[in-house]
Structures are given as structure tokens and as C-alpha cells.
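# Could you work out the structure for the sequence below:
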Amino acid sequence: MSGALLVCGTASDAGKSLVTAGICRSLARRGVRVAPFKAQNMANNSAVTASGAEIGRAQAMQAAACGIEPEAAMNPVLIKPAGETSSQVLLMGRPYANATARSYQELKASLEQPVLDALSGLRERFDAVICEGAGSPAEINLRSRDLANMGLARAADLPVLLVGDIDRGGVFAQLVGTLAVLDAADQRHIAAFLINKFRGDATVLAPGLDMLHDLTGRCSLGTLPWREGLWLDAEDSLALQAPQLAPAPPVGADTLDVAVVRLRHISNFTDVDALAAEPGVGVRFTRSAVDVERADLVVIPGSKATVADLQQLRADGLDRALLRRARAGAPILGVCGGYQLLGERISDDVESRAGVVDGLGLLPIATTFHPNKLLRRQSGTGAAAPLGGAAVSGYEIRHGDPQPVAAGSVAGEPLITTASGEPEGWLTGAVAGTSWHGLLEGDAVRRALLRWVADARGRDWLPGDVPFAAVRERRLDVLGDLIDEHVDRDALDALLAGGVPEGLPTLDLHRRTTACSAS
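Just a heads-up that it's a prediction; the model follows:
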């Protein structure tokens, strides 16, 4: 088999990432050398490759579905929103520019060739490349210089599988409408449909699918049923609005309640996925001071706008709730930006340009932001008691450099000793912080931390025995099973092998009418 396919969705969170991962898993299990690709990703959930490149976590997850190491070519353009109007743009895993929504449109011309080169390189090295679109191809206001949807399909001559989310309702209008607003040359590439998140008996859709074919000349390749818990490595915060799975029954007598502060500019919230995989551990995202005070563990995750999120914490009264927790000896864990805002001060002339800002004062550290972003994988040993001397690993994505305050006045101890013998992170009382993302994916360190939380809270909680890596593999297999069991694999293979089908009809909505006028 050889070829490539672009998976687009009628809207964000329609299921593009999971469908792409499912197709990758299905092909890999059949012995196909397959790789994922997303030309342009807007997400603050990211991962670091072995070469030190930063890409979207969804593409790292899709690479895992393929059974291969992630690399920069799988996500050549990553856009990380840093506020309401500005974003950091990374090209091939490295910071490239800061842009507004308008200036990014002008930047696209310089990004197109690197994107096409990255895809071409993957196609030369793999039997199949499963590409994922961004947002929706029906965002016609952004069609000019499009890099990720129909612009990519046209430039690379890719067939497009269009995914619609039936759980939101109106799936047939989503699919037909998306097709209809495209011009004829773009419509030519929309080869087939796929319906996602269906609850109930799929045979009741048959009349609608027949009408869909009559209207468009395109077939549906299948209907994927609704499945709970398919939230692995979500790429944007829309996933946080979905109900989370109830935790598995506890091994011990008690459960643990983990409250994750939902920062406005939250990043890498997938760091807590591994906590939720432990039996008897409930994880929820919240902005409630009541939740923060009552939880057994509070996690303050990463942020792409640390100073702005610190200001919002104060406005919401969460600073006082965190102070009361610390005084009561109730555990708090800050990760990356969450670690930085727990310190005494932040000096930021890079991200927020706010200068020196007082932190929450719960850890004796001071953070200085530097123009160059630090991107690397790390390993070491848990140095402080909560980590139990366990082997640890993670990755860093940061401009901020947290350091203990002046010698002699520092209370507490380093949380980790790196493989090179350097201190990393800090622990003071029940407040801990680290710059390392992915730390909690290590089974020994995660369970040591949770046992420390249980002891501090007087809970009879015991860890599970299933490795988180096995949980990930199981979830990826579920995605592959969905494709194998509910998608016409022969038709899918034909699209990959044959490319864009010939003779597909065009829906003509492109007739000029009188212009709208403002009322």
C-alpha cells in the first residue's frame, strides 16, 4: 500500500485527531508503515521529540498509534496562543515568529513550502501518511493561503475524508453544507464521509445516508459509535467540557480527589491523564475556590500566559484558597507555568512584558523569562520524599527559568536530581513544583506522589498495578478497533491507493446575489 489521505472535520472536536489515530493504528496492525501528519496545529498541548523539537501532543499520540517515534515533520507548523490576540508560531519544532490572527495570514506564504516539504519527506519514507486537517474546511474566510485543509489537499493532491459529529445534531447539514460552500476545485477532493459519535442503532441512519449520497454523490465509509473515555491527549480545551470517566473502583478503602485548576491559558493539561488512570483517583478541572480547598491534591498545570493566569487566579480568589491549603499542609503540585506562579516573583520581559510581578509566595523561587525557549527531554531521580527516590523522566517546554532565591534563605529542598546531578523543582512543606511535563506518566513516581498525598490527607488509598503505558496502548487499540469494526476498510484502502476519485459531482451554491448591507 502507498498513498496519503487527509481527514477533515466539520468543526473542531468533531473527532479528526482520534479518527486519524484510529486509521493509523488499524494500518500499523496490518503491517503498513504509516505516519501521521498535521500541517498546522493550534494547540497549547505539546510534546518534545527526541531531537528537541516541539510538536502537538495529538501528533505524538498518533505517532504512538503508528508504533514510531514522533518527529518535527509530523507537525511542521504549531501555533501556541499566548493571549486573546497573539500566538507563538513554531516551524519544524522551533520558535519562528510571534503573530496576531491578521499577521499570521501574511506569514503563511513563507510556511507553505516547508509544510509541503515535510509531507513529501514523510511520503518518501512511509507506505502511507494519514494527514489531519485543522478546524473545518468550511471556514471560507480563511481559505486564502490555507495550509491545513483544502489548500493542502489541492497542493498535495490528497483525497479528503470528511468527519461529522452526530452527537451535536445536524450531521447531514454539517456534511452537505461543508461540501457546498467550497468551490468546485476544492469539492473535487472531498471523496467520502464518516459519521462520528453515534448513540443507538446505526441502521436508523440508512435513509439519511442514502439521501446524503443522492445529494452529493459521495458515500459514507461508516458510522463510529459513541465511546466513553476517548479523551487521550486531547489537543484543545474543548475536550475539558466533555464529561470525564468515573474513576475505577479503589484498591484501598478510600478514594483521592484531584482538582486541576483550569487556567484561562492552560497548556499541557494532559499531564494529569496518568493520575486519572489510577483506580480510586478522580480528576476534575475547576475554577472553584471551594474545590481547591477541599480536594486531596490540587494541580496547577502549565500556562502559555503565566502572568495573565496569575492575575486571573487573584481575581477569582484562588490565591487565598491556595494559601489556606498550604498553611493546612494540604498538597499542591505546580507544573511548569503552575510551578512558576507558586514562587516569590516572576521577571517577564518576554511573554507578558509585565516586568517584575509578585508570585503567590508559596515556594522560595524566582523565575526569569528568557527569549530563547528551552526544549528538551530529561531524566533523573526523585530527591524529595514525595517522589520516593523513584526514577523520573519528562520534558521541558519553557521560556521561564525558576531558580531558588538567595542562598541561606531557601526553605525546603529540590524535588528531583537530574541525570547530570543538577537540582530540579522544589518542595516546601506540602507545596511542590517542577518544570517537567510528563513526569506523572512514570508509574513509580506517580504512585509515590499519590501515596504521599494519601498520607497527608489521612486516606486509606492504594495504587493500581497497570502501567500507564499499557493504558495508553489499550486506548490506542480501542481507536484501531473502531476503524476495523465500523469503517469500510476496502473503500478506505482504495482511497489511499487510488487518490482523488474521478467524476465526483459539484454542488453549485456559487451564484452571485445582491450584497448584504448593514442595518
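# Going by C-alpha atoms from here, please, whenever you check contacts or count neighbours.
OK.
# The lengthiest helix in the chain: which residues count as buried?
Looking across the chain with DSSP state H, the single longest helix is helix 101-125. By 16 or more other CA atoms under 10 Å, the buried positions in helix 101-125 come out as 104, 111-112, 114-116, 118-119, 122-123.
# just so I have it, where are all the helices in the stretch 1-150 of the chain?
Under the criterion DSSP state H, counting those that start in this stretch, the stretch 1-150 of the chain contains helices at 16-29, 57-66, 101-125, 150-156.
# The ones you listed into JSON lines, with extra columns for distance to Ala242?
Converted to JSON lines, the helices of the stretch 1-150 of the chain look like this (distance: least, CA to CA, whole Å):
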{"stretch": "helix 16-29", "distance to Ala242": "15"}
{"stretch": "helix 57-66", "distance to Ala242": "17"}
{"stretch": "helix 101-125", "distance to Ala242": "27"}
{"stretch": "helix 150-156", "distance to Ala242": "29"}
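# out of these, nearest to Gln340?
Among the helices of the stretch 1-150 of the chain, the nearest to Gln340 by CA to CA is helix 57-66 (22.1 Å).
# Second chain to compare with the first, below:
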Amino acid sequence: MNGALLVGGATSDAGKSMIVTGLCRALARQGIRVAPFKAQNMSNNSAITPDGGEIGRAQALQAFACGLDPSTRFNPVLLKPGSDRRSHVVVRGRPDGQIGAADYATRRAQLLGVVTDELASLRADFDIVICEGAGSIAEINLRGSDIANMGLAQAGAMPVIVVSDIDRGGSLAHLFGTTAVLGADDQRLVAGYLINKFRGDPGLLAPGLEQLRELTGRPTYGVVPYASGIWIDAEDSLSVAVGRRVGPPAADGRPVRLSVAAIRLPRISNSTDVEALACEPGVDVAWVDDAGAVAAADIAILPGTRATVSDLAWLRSRGIDAALRGRAAAGRPVIGICGGFQMLGRTIDDDVESGGGRVEGLGLLDMTIRFDADKITKQVTGHADVRDGRVAVRGYEIHHGRVDGCTEDAWIRQGDNLIAEGAVRGAVRGTHWHGLLENNAFRRDLLITLAEQAGKPAFEVAPDTDVAAIRTGQVDLIADLLTAHVDLDALLDIIGRGAGASVPVITHMLTG
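Just a heads-up that it's a prediction; the model follows:
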């Protein structure tokens, strides 16, 4: 077939990533050779490909849904926000400088060629490519430099379906207005709509969908019900909200539970690291941003960040540094991952990421951190010593910081030459490795230790929690939802027919 479809959004966080994941899985289960694609992603949640390239975490999950290894082909341009106005650019998996809103247009021609070449290559190799848009397709102020939404759809001559999150309210207006504000050529590519996160009686919504069809000339291809059990791989900052509970929504009723406070840093990256803990029965994980919550939890986690030095200053401004020191002094667990690990040291010397030079760290680990211009991006394997011997572990690294000197015990070791990675002092431990907590045997052993340090030795860790199996189950759950509630045959039909279907242009808002 060699077709393609763009799944666009009426708003940011409408559920595009979930819909693309589910479509990829549902089509792959039909024996269709399908691949995901997001031309330009803006996210600090990233993954590492087997060859050391960096892509958006959502595209790695979508590749998994297709039965494929992650590849830089699936996300050729990744923007990682370093401030409100500038982002670090990753092109075809490799760092490629920085970009600001004002100078974006100057890079457009180069980046457009990159994304269209990759899309054409994927279309030649696969039956169908399911493309994910970025934000809302109705950001008409950005249309002139767009390479991820209607600009991509025009360049690839592909149909578009628009997703709206009805749980937010106003979906019918969102879908109508999103279509109406587009130019006539872009409107002609919009084939129809999907409603996401619907609660209640579908019969009450049906008249509205029929009126929407009368107003726009476009059908709604499905109404996907709200499913509280879907929670993996948050894509952007909107999904990582303070107070949000990570993981399955229901507790299992165990008498002894562990509470985990994951600190919601302003420039948090790879927030998905904490999901593995949330998979465990009896472990409650929540995002927090105040010192009291950090002090009260059984376990505190400092996650990764795209701005280590500035986020460290934020910690201090909120008194969270004192809460972490208090925990360490009392022998209560603190875990730092990547940027969070770097904060735990004595000093951070950073002339690369922040340009701030040397700053004082939290001083909870006897080590110094030096930032290097060369970024480390790689998948890694090693081993860790546990109560019953030694277990193999794997993960991935994405960081500029280097451990320049460390006197602490190693948390894990890498390779035959036993290179130390990470550090442990009492109840404080950290590592540059993302994904470490997804190693099942390692995580279970760690939880026993953490529970003892938290004063809850009666906590019993589940013997069979399998994070990879849970992730597979999540992907299948999404695919099952779409198979049951979306007209997949109709979507395959519009993919086969391609762009240029006979749909009307809405003039209500264009002519005044």
C-alpha cells in the first residue's frame, strides 16, 4: 500500500501519542507492516536507539507497538527545551546545536528536507506509516514554518484525522474551529475526527457528532472511551502534573505500603523512570514539588533534568534541598537519576549546559561532576550485587555530565573491567542510567532495602512483577480499545485513497 496517515490534535495532550500507539499495534496485529513517525517532537522524555541515537520516548513505545526496534528514522527532529525560549536540537539522533523561536524559520528548509526524506524512506519500506502531529494543527501563527502538522501533511500528500480530548470539554467546538481556521488547501486534507477519553452514554453524544458532520462534511471515525488503566510513557510536561499519581489507579490493599515522592523539577526529563516503581503492588508514586511532601515520603526520587544547575537552584528556593539533607542524615532513602544524581555531589562544574561554571551541589555524595561538550547517548549493560548474589542489569545514558572524582561505593558495575557506575552512601544512591529500575530482579531487591531504610521492614515485595510484560499489556489494552471503538476499515480506506478526498471547505470563519 505504501500509504500514510497524520494523526493531528485539536489541542496539545489530546492523546495523539496514545492513538498512534494503538493504531500501530492494531494494524501490526493484522499483519500489516506499519511504522510510526513524528517529524518533530518537543519533549525531554527521550529514548536511545541501538546505535546510540536519541528519539522521543513516545516514538520508542510506538516502535515497540509495531514490533520494531527504536530508530532515529521514526523521529528525525527532536527539540529538548532548555529554557522557555530556546531548545536543544537533535537531528537524526545526534545533537545539532540550539534553536530559538525567533530563528526557527532559518532552519525550516533544512529540517523540512530531513523529515520529508525520512518519511519517504519509511513509506518505501512499510505498508503504512502512522504519523503523529505536534501540539495542535490549528496553530496558524506557526503555519509558515510548520514541518510537523499540516506542513508535513502537504509535503507528504497524506490525509489527516484530528483527535480531541472530550474529557476537557468543548470537543465539538475544538474540532469545528480547528478545521475552520485552516486554509482551504489544508482543510482539504482533513478527512475526519476521533473523540478521545469519552465518559458516559454514547447516545447522548451521537446527535452532536451528526451535527458536526453536517457543519464540516466530515465523519467521526471513533469515540474512544476513557480508560483509567492507561498510564505509561507520559509524552510532555502537561502529563507530568504535580499531585498526579503515577501508575495503575487502584491500590491492592496490602497492609504495608511504600510511598514515593518523585520531585517534579521544572525541566524534568525522562520522567518515565519512576513508572517501574509504580508497577509494584504496594508502592504509591506521586509527583510533588514541596519540601513537606519530600520529607514525609518513604522514598524520595530526584529524576533527570535538562537543566541541572537551574533546577538545583529551584530546589533550594523551595527548601527541598534541606528536606533531602534531612532524609540523608536520618538514613531515609534518596535516589538520584541522571541530572538528579549529579545534584547529589559536592560540586557541579558546568560551562556547557547552563554556562554557570562551578556551583555547589547538595553534598550528599562525595563526588564532583564536570560537564563535557560531548554528549553521551548509549544503551548500557552491567551487573549489580544483590542479597542473593549478582544480577544483570541494562539501561541507557543521555547526559553531558561526567563523574570527575568519587570516593563512594559503586551502585552498579559495567562491563568485564568492572567500571563503577553510580554511587551509594548509606540510604543515598544515584546513577546516570535511565531505565535501571525496569530490571525486575534488581528492583525487587532494591525495594526490600529501601523499605528497611524507611522503617518498614514488614513490606513484602511482589515476586513476579514484570515491567516489560506490563508495558506490553498497556500497548495491547490501547489497541483493544481502538479496535473496539474506531472504524479501522474506514481509516484503512482513507489511507489507501490518500490525500485529496472530496471534502468541503468551511467558509463560516474564513469569509466573515
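# and the longest helix of structure 1, how far from structure 2 on average?
When structure 2 is superposed, helix 101-125 of structure 1 averages 1.2 Å from its matched positions, counting by mean CA distance after the TM-score superposition for structure 1.
# That helix packs against which elements?
When contacts are defined as 3 or more CA pairs under 8 Å, 6 or more residues apart in numbering; DSSP states H and E, helix 101-125 of structure 1 sits against helix 150-156.
# mean shift of the helix it packs on relative to structure 2?
Compared with structure 2 after the fit, helix 150-156 of structure 1 shows a mean deviation of 0.3 Å (mean CA distance after the TM-score superposition for structure 1).
# any idea how far that helix is from the chain center?
Here the centre of helix 150-156 of structure 1 is set off from its chain's centre by 24 Å, with CA atoms, centre = their mean, to the nearest Å.
# And for stretch 332-340 of structure 1?
On the basis of CA atoms, centre = their mean, stretch 332-340 of structure 1 is displaced by 18 Å from the centre of the chain it belongs to.
# That stretch aligns to what range in structure 2?
With TM-score structural alignment applied, stretch 332-340 of structure 1 matches the range 334-342 in structure 2.
# Can you name the residues in contact with that stretch?
Stretch 334-342 of structure 2 has contacts (CA atoms under 8 Å, 6 or more residues apart in numbering) with 299-308, 324, 327-328, 343-344, 348, 361, 369, 397-399, 401, 422, 427-434.
# please redo it, this time with the cut-off set to 6 Å
300-305, 308, 428-432 (CA atoms under 6 Å, 6 or more residues apart in numbering).
# can you tell me the distance between the two ends of stretch 46-61 of structure 1?
Its first and final residues considered, stretch 46-61 of structure 1 spans 10 Å by CA to CA, to the nearest Å.
# cool, and stretch 2-13 of structure 2?
Per CA to CA, the first residue of stretch 2-13 of structure 2 is 28 Å away from its last.
# Give me the distance between the aligned residue in structure 2 for Asp349 of structure 1 and Ile369 of structure 2.
Aligned by TM-score structural alignment, Asp349 of structure 1 pairs with Asp351 of structure 2. Counting by CA to CA, the separation of Asp351 of structure 2 from Ile369 of structure 2 is 12 Å.
# right, and the helices of the stretch 1-150 of structure 1 - which one's nearest Lys38 of structure 1?
Sorting those by CA to CA, the top spot, which is the nearest, belongs to helix 57-66 at 7.2 Å.
# Output the residue interval of structure 2 matched by that closest one.
Counting by TM-score structural alignment, helix 57-66 of structure 1 corresponds to 57-66 in structure 2.
# after superposition, how close is the matching stretch to structure 1?
After superposition onto structure 1, the average distance of stretch 57-66 of structure 2 to its aligned residues comes to 0.5 Å, using mean CA distance after the TM-score superposition for structure 1.
# For that stretch, give me every contacting residue.
By CA under 6 Å, 6+ apart, stretch 57-66 of structure 2 touches 21, 24-25, 28, 45-47, 70.
# Can you select the buried ones among the residues you listed for me in ChimeraX?
Here is the ChimeraX command that picks out the buried ones among the contacts of stretch 57-66 of structure 2, judged by 16+ other CA under 10 Å:
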select :21,24,25,28,45,46,47,70
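# Can you tell me which residue sits nearest the middle of structure 1?
Glu235 (2.4 Å; CA atoms, centre = their mean).
# Could I get the contacting residues of that residue?
Contacts of Glu235 of structure 1 by CA under 6 Å, 6+ apart are 43, 45, 58.
# now, which of these sits nearest Glu473 of structure 1?
Nearest to Glu473 of structure 1 among these, with distances taken as CA to CA, is Ala58, at 14.6 Å.
# Now do the closest one against Ser288 of structure 1, distance only.
28 Å.
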